[in-house]
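Q: need the 3D shape of this:
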Amino acid sequence: MLLRGRCIDRIVGRCTLACLTDAGTAKIEVSAPGHVTAVRRLIIDGPSPVQMRQKTEIARRIAQATSSAETL
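A: Coordinates of the predicted model:
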């Protein structure tokens, strides 16, 4: 379902190249609706409004730290 190979990146020195096969794509298409339903129930609909604001702030800080790290 997934083909992997190694490659060399001039900046970080290494990386993994992954290509999804037709069988992998078919598996994702079959799995996606149930996955979306579960994520929505657990991550979006489950938390209270206060918890959602906290998650939003946490995600913002992680995104900010990640984008800063990428420029190093």
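Q: contacts, neighbours, all on C-alpha from now
A: Noted.
Q: helix/strand/coil for Arg4?
A: strand (DSSP: H, G, I helix; E, B strand; the rest coil).
Q: what sits against the nearest residue to it once chain neighbours are set aside?
A: Leaving aside its sequence neighbours, Arg4 sits nearest to Ala18 (Cα to Cα, 6 or more residues apart in numbering; 4.5 Å). Applying Cα atoms under 8 Å, 6 or more residues apart in numbering, one finds that Ala18 lies in contact with 2-5.
Q: could you also give me the structure for this second sequence? I'd like to compare it with the first:
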Amino acid sequence: MSERLHIDWTACRGRGLCGELLPEMLDLDEWGYPRPKQGLSVPRALSGPARQAVGLCPRQALRLQTEATS
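A: Coordinates of the predicted model:
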């Protein structure tokens, strides 16, 4: 099983914290909203920083979802 980062665009207000905590996965646009670099599947090595980003998101706009791998 792997994890996927989900961004709730209706809750996000572009604070940019997620981009600072996950620069390997997310860029920030000119307003501070996250843009995925290459998809939102979380590599095992970034599981800790991804969990930290989810926990610290001030708008609770991030969550991790479990993906089934085949």
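Q: can you pull the TM-score for these?
A: Scored against TM-score structural alignment, normalised by the length of structure 2, the superposed chains reach a TM-score of 0.24; 26 aligned residues with a Cα RMSD of 4.0 Å.
Q: still on that earlier bit, pretty sure the residue nearest to Arg4 of structure 1 sits in a helix.
A: No - read with three-state DSSP, Ala18 of structure 1 is strand and lies in no helix.
Q: how close does it get to Gly24 of structure 1?
A: As judged by Cα to Cα, to the nearest Å, Ala18 of structure 1 and Gly24 of structure 1 stand 11 Å apart.
Q: Pro49 of structure 1 now?
A: Pro49 of structure 1 is 36 Å from Gly24 of structure 1, by Cα to Cα.
Q: so the two - more neighbours on which side?
A: Per other Cα atoms under 10 Å, whichever of Pro49 of structure 1 and Gly24 has more neighbours is Gly24, with 14 against 11.
Q: quick check: the more buried one touching Leu3?
A: No - using Cα atoms under 8 Å as the test, Gly24 of structure 1 is too far from Leu3 to be in contact (9.6 Å).
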